[in-house]
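Colleague: here is a sequence together with a model predicted from it:
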Amino acid sequence: MATAVLRNSQMSEAEWEARQQLASCYRVFDMLGWSEMIYNHITLRTPGEEGAFLINPFGLHFSEVTASNLVKIDIDGNKLDDSPYPVNRAGFVQHALFHRHLPDAHCIMHTHTTAGMAVSSVEGGLRPINFYACNFIGQIAYHDFEGVTVRDEEGTRLMEHLGEKRMMLLKNHGILVMGRTLPEAFIKHWALQRACEIQVATLGMGTPIEISPEVVAVHQRDLHMAQVPGGPGKADFEAMVRLVDKIDTSWRN
């Protein structure tokens, strides 16, 4: 593979594959309009390395992230490679907390999309008024806004409010999702973002039609029957990467 020449000779094949998957995800997010200047984060555990994960270099736009410029850090914030880029503390503190304490949080995504911030900023948060919202009713945690997430002591409350859930609307702040795989986290974020977009549009039109708890339960029970084999989000994410490749393949480097 031509781009492999840019891989450090000491880097495992598994890490390089993880870097390429994560870099492609940053490009997918940018293509979908989920970039926020040089802010927000998607992190991914480094395969085979306890307590290590990959994060975007602080100062680069999502459209500039590549496999080789991702920064590898440990859960204490120490860089584990020779990257010249810093790491945004506002991203590290929150993501390291979940990577440290949640074995199933392999990938974590946090964004400040307009729709996500809007829904997180109203009483009641996400409401059962559309197809995608029904995917998540009863599965979303909420955490009160305490300012920019740079203080370690906020972690206790974040963990308490998250509980057994793996999706959160940070009030007045935005979307936070976790997945056992990157594609799983991606499809959760995509569907939650769609639910928020549709809620914003619906509430601007009039009184929404609330879906009953009984129907929500049936919807969640049967949802797996509408998924493509291969694991949650796998086919969806691969389709988005193919679209990114039609625009720019530099993320592979």
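Modeller: Perfect, I can see it now.
Colleague: when you work out contacts or count neighbours from here on, use the C-alpha atoms and nothing else.
Modeller: OK.
Colleague: helices of the stretch 1-150 of the chain, residue ranges please.
Modeller: For the stretch 1-150 of the chain, helices defined by DSSP state H, counting those that start in this stretch occupy the ranges 13-31, 89-101, 114-120, 131-136.
Colleague: against that first model, consider the following:
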Amino acid sequence: MLELPQLNLKNKVSPEEWQVRVDLAACYRLVEDLGWGDLIYTHISAKVPETDHYLVNAFGLTFDEVTASNLVKVDLEGNILDDTPFNINPAGFTIHSAVHSVRSDAHCVLHLHTKESIAVASLKCGLLPLSQYSCFQLASLGYHQYEGLAVNQDEKVRLKEDLGNNNHLLLPNHGALTVGPTVGDAFMRMYDLQRACEIQLLIQSTGQDAIEVAPEIVDGISKQANVVHSGTTGGQKSWPAMLRKAYRLDPSFAQ
């Protein structure tokens, strides 16, 4: 069995950067635990506070191997800034750098290739208002058509336009993307989007006519959510519990 290099950056980076590293590594572990991973592919990135630097997974590691210390720090061009034995997937960071460059509020970008998100994104009808989960996405959802592997820098322009001010993006034939001001926000938005896709496919598999959520309810769902979360976001409210779960699964992520 090949052993991974063991890195320890705790107390070697700022406390603010270390906290983001811990949150991001936890997010990778939770994604793996939920069955949303794709071997060594797909990515979650997060901005280092008060810098133009970003953290992303090392290329070649499964999500349950990601730790706070082996996350790779890069600039928007994907240049590695750490003294690290690891590289990154340049095609994977193309999408993330495009979002980070235009969305100052998107401190975390989560991009996955789940079966259900690919399926719903690839339907001509797209995501439908068939569940409470879907209401959150439909209020802030864009689509970006498939252009092959993300190695063409020109695609960044179209991706930025398609995302706009939305917090959710479905990519036909490809997957899904969510953004958030924190790791917890991006994670919870992906959780809701994934559940919405799963439920839609389950309903559609019955072949029966479905009851859709009324447009006025979809339009008002964000205001209602603010009441439920007492002015905080869903990610801020739920992330501490998710972080505790990550520690229970395997505390090595925080090394």
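Modeller: On my side now, so go ahead. None of these values were measured; they are calculated from a predicted model.
Colleague: one step back: let me have the helices of the stretch 1-150 of the first structure in TSV, extended by distance to P47 of the first structure.
Modeller: Formatted as TSV, the entries for these read as follows, by distance: least, C-alpha to C-alpha, whole Å:
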stretch	distance to P47 of the first structure
helix 13-31	6
helix 89-101	13
helix 114-120	30
helix 131-136	29
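Colleague: now those in CSV, with distance to I247 of the first structure and mean neighbour count?
Modeller: Putting the helices of the stretch 1-150 of the first structure into CSV (distance: least, C-alpha to C-alpha, whole Å; neighbours: other C-alpha atoms under 10 Å) gives the following:
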stretch, distance to I247 of the first structure, mean neighbour count
helix 13-31, 9, 21
helix 89-101, 28, 19
helix 114-120, 24, 22
helix 131-136, 28, 20
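Colleague: centroid residue for the second structure?
Modeller: Centre of the second structure computed as the mean C-alpha position; nearest residue by C-alpha atoms, centre = their mean is L110, 1.5 Å away.
Colleague: still on that earlier bit, what's the closest of the helices of the stretch 1-150 of the first structure to A185 of the first structure?
Modeller: Closest approach to A185 of the first structure among those is made by helix 13-31 (10.5 Å; C-alpha to C-alpha).
Colleague: and the contacts of the closest one?
Modeller: If you take C-alpha atoms under 8 Å, 6 or more residues apart in numbering as the criterion, helix 13-31 of the first structure is touched by 7, 35, 42-44, 46-47, 54, 62-63, 65-68, 70, 182, 240-241, 244, 251-253.
Colleague: out of these, which are inside strands?
Modeller: In strands, defined here by DSSP state E, the members of those are 42-44, 54.
Colleague: what does M225 of the first structure align to in the second structure?
Modeller: With TM-score structural alignment defining the correspondence, M225 of the first structure maps onto V227 in the second structure.
Colleague: mean shift of the helix or strand hosting that match relative to the first structure?
Modeller: With elements delineated by DSSP states H and E, V227 of the second structure resides in helix 215-228, which encompasses its position. Once the two models are superposed, helix 215-228 of the second structure sits on average 2.3 Å from its counterpart in the first structure (mean C-alpha distance after the TM-score superposition for the first structure).
Colleague: likewise stretch 187-197 of the second structure?
Modeller: Here stretch 187-197 of the second structure, set against the first structure after superposition, deviates by a mean of 0.7 Å using mean C-alpha distance after the TM-score superposition for the first structure.
Colleague: so where is that stretch in the first structure?
Modeller: Counting by TM-score structural alignment, stretch 187-197 of the second structure falls onto residues 186-196 of the first structure.
Colleague: neighbouring contacts of that stretch?
Modeller: Contacts of stretch 186-196 of the first structure (C-alpha under 8 Å, 6+ apart): 109, 113, 115-116, 118-119, 126, 130-133, 136, 175-177, 179, 232-233, 236-237.
Colleague: on that earlier part again, quick one: buried residues of the helix holding V227 of the second structure?
Modeller: Buried residues in helix 215-228 of the second structure, counted by 16 or more other C-alpha atoms under 10 Å: 218, 221-222.
Colleague: tell me which element the closest residue to T202 of the first structure other than its chain neighbours is part of?
Modeller: Here the nearest residue to T202 of the first structure in space, its sequence neighbours aside, is P208; by C-alpha to C-alpha, 6 or more residues apart in numbering that works out to 6.5 Å. With the criterion set as DSSP H and E, no secondary-structure element contains P208 of the first structure; it sits in neither a helix nor a strand.
Colleague: what does P208 of the first structure align to in the second structure?
Modeller: Residue-level alignment of P208 of the first structure against the second structure, with TM-score structural alignment as criterion, gives A210.
Colleague: next, count neighbours for that match.
Modeller: By the criterion of other C-alpha atoms under 10 Å, A210 of the second structure has 12 neighbours.
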